[in-house]
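# just coords:
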């Protein structure tokens, strides 16, 4: 531990010297630090991929394995025998895609209305909307469960999709983007051409909101895909379980096959990585939006 601290201290001193005395050294030092941070963030994912190819005994060995093993096929067989990954994957896809699609539709419509239309009580309604973001979700978990039970939505995907499809954060996000990036001249030109308000939104405004759609969609996709508490309370049948619930069932007091569990975790993480990499360009532009004003 002392050796590691000394090494870190020496590295910091060297980077400071490079940034101060060498032309372009500040840029090099900045990228080096950011690269180290990125590497540290990626290490848990790398180790999960590595452990998915090792048996439980190999995972517990010392020193730990840092390269891929030969037990991927065995872990896949054990995972398939223990849990129904395809069904859980399908359930997660149904819930996550349906929820994300509805969030993008309703939140963009709500944010657009708050940003563009001047209707009575707009500021007060928006203030109330923001106030709901201050309330922790756990404070309303009991009323939410009672409502879902009264609706008859226990063991029903609707309980995980419909209640949050017009959430406060999504409306706030889209409203801020619309205010800074939707020119009023586009709407005025469309109205002069005889377009209805629905046509203006879906044909003119929606393409402009693509970066906001990507960033909000990624955030909502990740949150719902990884959600554990709500599915745990609602989905009681084994055939309705999502991937997070399925991973929980693989933990046993009699012994856990961590190789198979790491492989199942890899299957659960890969869709998130693919979704983020596919929309990363729009995601970053959506996060940095706001510099362009009419």
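That came through, no problem. What you are looking at is a predicted structure, and each value in this text was computed from that prediction instead of being measured.
# Please count neighbours and contacts with C-alpha atoms only from this point.
Will do.
# Which of the helices or strands spans the residue most central in space within the chain?
Using Cα atoms, centre = their mean, the residue of the chain that lies closest to the mean C-alpha position is residue 222, 2.2 Å off. Mapping residue 222 onto the secondary structure by DSSP states H and E places it in helix 210-225.
# for the helix or strand following that helix, packing partners?
Following the chain from helix 210-225 toward its C-terminal end, the next helix or strand by DSSP H and E is helix 229-234. Counting contacts by 3 or more Cα pairs under 8 Å, 6 or more residues apart in numbering; DSSP states H and E, helix 229-234 packs against helix 158-161.
# chain center to the helix it packs on, what's the gap?
Its chain's C-alpha centre lies 18 Å from the corresponding centre of helix 158-161 when counted by Cα atoms, centre = their mean, to the nearest Å.
# Report the angle between the helix or strand following it and helix 210-225.
Tracing the chain past helix 158-161, the next element assigned as helix or strand by DSSP H and E is helix 168-181. Using axes from the mean of the first three to the mean of the last three Cα atoms, to 10 degrees, one finds that helix 168-181 and helix 210-225 are set 170 degrees apart in direction.
# What lies in contact with helix 168-181?
Outside helix 168-181, the residues within contact range by Cα atoms under 8 Å, 6 or more residues apart in numbering are 103-104, 107-108, 110-116, 129-130, 132-133, 208-209, 212, 216, 289-294.
# Use this one as the comparison:
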């Protein structure tokens, strides 16, 4: 602990000296600080990848292993013996993919309607929509479960896909983006040209919403992919388990193969990282849209 405090104080002293001496010292110090923060945030992912290549005894050894080992194939074989990872991975892809697509469709249509159309009760309805965001999801767990039971959706993927396909946050997000980035003159010109309302939305408005789609899609993808509570309450058969439930079954009362568990966790995290990297450009522009007024 003393060594760590000494190192932090030394780095802070060096940054102060750089900021005072060099003309561009403040910018250099800022980049160094941001780089250190980025390394600290990436360290847990790196350690998870490293542990996926070590056995359980090597993981709990001291000092801990800080580089990749040679037990990847062994952990892979143990993981396949413990769980059916490909099946759980496919289940998560089905649930997450369908739910994300439906959320993007229904929330963009709802947000566009609130932003563009002036219909009776629009403000009151939007206020009720925002009020639902103030209620924690856990307060509705029992009514939601009873509703899924009455519909006969227990142990089915419908219960994980359909109820959340038009959520309040998504509609609010798309409504704000439409208000700031969809010109009224553009939709009016399309109407003058004879386009129907659906044609205007899908061929004129939807291309403008790409950054908002990317931002909302990533957030929804991460939330559904990592969801544990809803699948735990709904799914009963091991063949229908999603990845979070599958990872939970790998933790045993009589011992846990942490090498195999880390490998499965790594495989579960990789799709999230890939999806974010693919949509990062649109994701950042979607988050900052409307932040600067011209």
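All right, it came through fine. Predicted, not measured: the structure shown is a model, and the values here were computed from it.
# quick one on the thing from earlier: select from the contacts of helix 168-181 of structure 1 every entry located in helices.
Within the contacts of helix 168-181 of structure 1, residues falling in helices by DSSP state H are 103-104, 107-108, 110-116, 129-130, 132, 208, 212, 216.
# which of those are buried?
Buried residues within these, counting neighbours by 16 or more other Cα atoms under 10 Å: 103-104, 107-108, 110-115, 129, 208, 212, 216.
# what residues are up against residue 245 of structure 1?
For residue 245 of structure 1, the contacting residues are 228, 231, 232, taking Cα under 8 Å, 6+ apart as the criterion.
# ok, for the residue nearest to the centre of structure 1, nearest residue in space, not its chain neighbours?
Setting aside the residues directly before and after it, residue 222 of structure 1 is nearest to residue 272 in space (Cα to Cα, 6 or more residues apart in numbering), at 6.6 Å.
# what residues does the helix or strand harbouring that neighbour touch?
Residue 272 of structure 1 is part of helix 258-278 when elements are defined by DSSP H and E. Contacts with helix 258-278 of structure 1, where a contact means Cα under 8 Å, 6+ apart, come from 48-49, 51-56, 59, 75-76, 78-79, 85, 89, 218, 221-222, 243-244, 247, 250.
# ok, of the residues you listed, which come out buried?
Neighbour counting by 16+ other Cα under 10 Å classes 48-49, 51-56, 59, 75-76, 78-79, 85, 89, 218, 221-222, 243-244, 247, 250 among the contacts of helix 258-278 of structure 1 as buried.
# In strands, which of these fall?
Counting by DSSP state E, no part of those is found in strands.
# how much does the helix holding residue 272 of structure 1 stray from structure 2?
Between helix 258-278 of structure 1 and its aligned stretch in structure 2, the superposed structures give an average distance of 0.4 Å (mean Cα distance after the TM-score superposition for structure 1).
# Flag every buried residue along that helix.
Using 16+ other Cα under 10 Å as the test for burial, helix 258-278 of structure 1 gives 258-269, 271-272, 276.
# what angle separates it from helix 210-225?
For helix 258-278 of structure 1 and helix 210-225, the angle between their directions (the same axes, to 10 degrees) works out to 170 degrees.
# After helix 258-278 of structure 1, which helix or strand is next? Please name it.
For helix 258-278 of structure 1, the succeeding helix or strand toward the C-terminus, using DSSP H and E, is helix 280-287.
# roughly how far out does that next one sit from the chain middle?
Relative to the mean C-alpha coordinate of its chain, helix 280-287 of structure 1 is positioned 13 Å out (Cα atoms, centre = their mean).
# cool, and stretch 138-145 of structure 1?
Averaged C-alpha coordinates place stretch 138-145 of structure 1 at 22 Å from its chain's average position (Cα atoms, centre = their mean).
# what does it correspond to over in structure 2?
Alignment of stretch 138-145 of structure 1 against structure 2: residues 138-145, by TM-score structural alignment.
# Could you do stretch 215-229 of structure 1 as well?
Aligning stretch 215-229 of structure 1 against structure 2 (TM-score structural alignment) gives residues 215-229.
# Enumerate every residue touching residue 112 of structure 1.
Contact criterion Cα under 8 Å, 6+ apart gives 174, 175, 178 as the residues in contact with residue 112 of structure 1.
# Many thanks, have a good one.
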